[in-house]
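S.K.: model this:
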Amino acid sequence: MTGPAPAWPLTASLLLLLLPPAFADPCSFPDSPISSTFPGAISTLSDFMLRDYPVDVPENLRADERCWALWHLAVAKETLDRLKLVAGSKVQEPLEGLYAEINFVGRCVNQSFPSCLRFRKANISHLLLEVSKHLGALQPLITQQDFGPCQQYRCQPEPSLPVSTLSSPSSLGALGGTLRPPRPSSSLLLVLGGLPVVLLLILGAAWIWKQRRRRLLRS
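M.R.: Next comes the predicted model:
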């Protein structure tokens, strides 16, 4: 006679059904997180900000077709985070409005910046224009792309430095040749070689003229 089957396999199966699948990708968006009103949020914040307020923008993110816009929005999100800490009460609400428009990138991009990433100073107006451009570029594509490869920022590869021509032995030899004193030309050698003869002729002529003068004085 067999007893009743234990209940734990059924319970475990129910728990597995309730858990999200392990392969679920947090960087896929079945529904677009970008609203159609994001231009208004950008415009409202722009009205409250000094147009020449300085912010940092990345200058050497890799030009990846899939991740380019997402990375720039993630950096802009970090900038808005810092602005919220120092902004006055009047600016807090428009800041939150734009922050809500780009907060979704935190699901995908690791917010720790790599050591290779460099920044340059720009005006807040430039940053807001960039945010508008990147949101507009992502809007029609975001539900069709898998942004899993975008979790880590990647930088443009540094250009390889050309090997200096002075470092090769052959070039050093060539350089040494250029540093040697120039060899005198053959015509110059001829002039210099005939100089003693000319001097002797001058001295001889002077001696003869001196002897003739003495004779004239005696006579």
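S.K.: contacts and neighbour counts: CA atoms only from here.
M.R.: Will do.
S.K.: and the residue positioned nearest the centre of the chain, how far from Leu80?
M.R.: Nearest to the mean C-alpha position of the chain, counting by C-alpha atoms, centre = their mean, stands Asn60 at 3.3 Å. The gap separating Asn60 from Leu80 is 20 Å, by C-alpha to C-alpha, to the nearest Å.
S.K.: and what of Leu190?
M.R.: 83 Å.
S.K.: neighbour-wise, which of these two wins?
M.R.: Ranked by neighbour count (other C-alpha atoms under 10 Å), Leu190 and Leu80 place Leu80 first, with 18 against 10.
S.K.: one more, for comparison:
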Amino acid sequence: MDSPPSGCALVPLLLLLAVPIPSSCCSFAFNPVGSTFSAHLNKLTPWLLLDYPVAMPSNLEPDSGCSDLWGLHFGALALQRMLGVAGKDLAPLLGSLLAQLSFVADCHIQDPQGCVRLEMVNVSQLLETLAQHLGGLQGRPLNFPGCVRLRCHPALTGTPDTGARRDLSG
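M.R.: As a prediction, this is how the structure comes out:
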């Protein structure tokens, strides 16, 4: 029985080393914040029942460098869920707003510990916070170190949960 050439054992190791290690930094080569976001938001708002419930995180750690990016991440997830049930007139408006937030998906935000707790809020609250979070990113550097992994406050006893514990983080 012939043994494989000595260099063959090195190939799998080199392939393993070539796989990029997930980064904890999210950065953009261009400014991802669209200047037309408010216009898309204003077109969408009259179409929504402003007491429509959406799931949003309730226990993320405040972080001056990451909170806005995290808020946009969860806002985009809520809008995607809405798009899944939207009618033919509402879907294009949601799609336009989601296109403005598509850059957040490039960050591959994760909840590796499964710590995010969701609570139901009105879509009107979601729309307000989306505008605030997008405004919070304007004029900032395009580098968000340490923002890929979500960080949560420790669970408090008696904190209500929607039972929606799942992987909605990404």
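S.K.: you'd agree the residue nearest to the centre of structure 1 is up against Ser115?
M.R.: No - counting by C-alpha atoms under 8 Å, Ser115 is not a contact partner of Asn60 of structure 1; they are 11.6 Å apart.
S.K.: show me where structure 1 has strands.
M.R.: For structure 1, strands defined by DSSP state E occupy the ranges 54-58, 119-123.
S.K.: ranking the ones you listed by burial, who's on top?
M.R.: Mean neighbour count (mean count of other C-alpha atoms under 10 Å) peaks for strand 54-58 among the strands of structure 1, with a mean of 17.
S.K.: show me the contacts for Ala105 of structure 2.
M.R.: Counting by C-alpha atoms under 8 Å, 6 or more residues apart in numbering, Ala105 of structure 2 touches His73.
S.K.: now Gln111 of structure 1
M.R.: 74-75, 78 are the contacts of Gln111 of structure 1 under C-alpha under 8 Å, 6+ apart.
S.K.: and Phe37 of structure 2, what's its match in structure 1?
M.R.: Counting by TM-score structural alignment, Phe37 of structure 2 lines up with Phe38 in structure 1.
S.K.: can you name every helix or strand that the longest helix seen in structure 2 contacts?
M.R.: Counting residues, the longest helix found in structure 2 (DSSP state H) is helix 67-85. In terms of contacts (3 or more C-alpha pairs under 8 Å, 6 or more residues apart in numbering; DSSP states H and E), helix 67-85 of structure 2 is packed against strand 53-57, helix 91-101, helix 123-137.
S.K.: that helix vs structure 1, mean deviation?
M.R.: With mean C-alpha distance after the TM-score superposition for structure 1, helix 67-85 of structure 2 departs from structure 1 by a mean of 0.9 Å once superposed.
S.K.: once you drop chain neighbours, what's closest to Ser46 of structure 1?
M.R.: Distance criterion C-alpha to C-alpha, 6 or more residues apart in numbering; nearest residue to Ser46 of structure 1, sequence neighbours excluded, is Ser125 at 7.0 Å.
S.K.: surely the one you found touches Phe48?
M.R.: No - using C-alpha under 8 Å, Ser125 of structure 1 is not in contact with Phe48; the gap is 11.0 Å.
S.K.: of those two, who's got more company?
M.R.: Ser125 (19 against 13).
S.K.: who's in contact with the more buried one?
M.R.: By C-alpha under 8 Å, 6+ apart, the neighbours of Ser125 of structure 1 are 46, 51-53.
S.K.: closest to Leu98 of structure 1 out of those residues?
M.R.: Nearest to Leu98 of structure 1 among the contacts of Ser125 of structure 1: Ser46, at 10.3 Å, using C-alpha to C-alpha.
S.K.: so how far is Glu128 of structure 2 from the residue mapped onto Pro140 of structure 1 from structure 2?
M.R.: Using TM-score structural alignment, the equivalent of Pro140 of structure 1 in structure 2 is Gly139. According to C-alpha to C-alpha, Gly139 of structure 2 stands 19 Å off from Glu128 of structure 2.
S.K.: quick one on the thing from earlier: most neighbours out of the contacts of Ser125 of structure 1, which is it?
M.R.: Within those, most neighbours by other C-alpha under 10 Å means Ser46, with 18 neighbours.
S.K.: you'd agree that one is up against His126?
M.R.: No - judged on C-alpha under 8 Å, Ser46 of structure 1 makes no contact with His126 at a distance of 10.4 Å.
S.K.: ok, Arg66 of structure 1 - contacts?
M.R.: Per C-alpha under 8 Å, 6+ apart, neighbours of Arg66 of structure 1: 145, 147, 150.
S.K.: now structure 2: which of these match?
M.R.: Among these, the ones whose aligned partners also touch in structure 2 (both residues aligned by TM-score structural alignment, their matches' C-alpha atoms under 8 Å) are 147, 150.
S.K.: can I get the contacts of Arg66 of structure 1 in JSON lines including distance to Ser28 of structure 1 and neighbour count?
M.R.: Listed next are the contacts of Arg66 of structure 1 as JSON lines, based on distance: C-alpha to C-alpha, whole Å; neighbours: other C-alpha atoms under 10 Å:
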{"residue": "Gln145", "distance to Ser28 of structure 1": "7", "neighbour count": "13"}
{"residue": "Phe147", "distance to Ser28 of structure 1": "6", "neighbour count": "19"}
{"residue": "Cys150", "distance to Ser28 of structure 1": "11", "neighbour count": "18"}
